[in-house]
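**Student:** how would this look folded up:
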Amino acid sequence: MSVRDKVRSPCVSICALDEHDVCVGCQRTGDEIMKWTQMSNDERREVLLRVAERERRVLL
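**Tutor:** Model (predicted):
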């Protein structure tokens, strides 16, 4: 698999974890951030679904 085919990180270079261990920039947990480079594309897509749900909650 080429680099071009990998699911890209949602990182926006605003790296700070809140009181729930969620990054205020990309909405991933500290654990998800640490494991990102070892994840398969399917695992990364699952994280991105959780990120989208967290973002929806923040906007409410």
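**Student:** For the rest of this, base every contact and every neighbour count on C-alpha atoms.
**Tutor:** OK.
**Student:** outside of stretch 26-40, which residues touch it?
**Tutor:** When contacts are defined by C-alpha atoms under 8 Å, 6 or more residues apart in numbering, stretch 26-40 is touched by residues 9-12, 14-15, 17, 21-23, 44, 47, 51, 54-55.
**Student:** Please give the structure of this sequence too, so both can be compared:
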Amino acid sequence: MGKDVKSPCVSLCHLKHEICTGCGRSRSEIKEWKGMKHKEQKATVERAAVRLKEFRRKERKH
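**Tutor:** Predicted structure coming up:
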């Protein structure tokens, strides 16, 4: 299979409502990352990017 999926972790870990404000992953996604298959990791990265974008959009409004 292709290359490993790079973790979205940016070492700025702070959970807000069970979502990391640094990478956008949920607490469970962070815990399960190493055991995930390639497709699961890729989907997680995509979901995390959407969450992070939404989180930052909301933060700018405040």
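**Student:** Need the TM-score from the superposition.
**Tutor:** With the length set by TM-score structural alignment, normalised by the length of the first structure, the two chains reach a TM-score of 0.83; 57 aligned residues with a C-alpha RMSD of 1.6 Å.
**Student:** Could you tell me which of the contacts of stretch 26-40 of the first structure are located in helices?
**Tutor:** R44, V47, V51, R54, E55 (DSSP state H).
**Student:** Please tabulate the residues you listed in JSON lines and include distance to M34 of the first structure and neighbour count as additional columns.
**Tutor:** Converted to JSON lines, these look like this (distance: C-alpha to C-alpha, whole Å; neighbours: other C-alpha atoms under 10 Å):
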{"residue": "R44", "distance to M34 of the first structure": "12", "neighbour count": "21"}
{"residue": "V47", "distance to M34 of the first structure": "12", "neighbour count": "21"}
{"residue": "V51", "distance to M34 of the first structure": "15", "neighbour count": "18"}
{"residue": "R54", "distance to M34 of the first structure": "18", "neighbour count": "15"}
{"residue": "E55", "distance to M34 of the first structure": "20", "neighbour count": "15"}
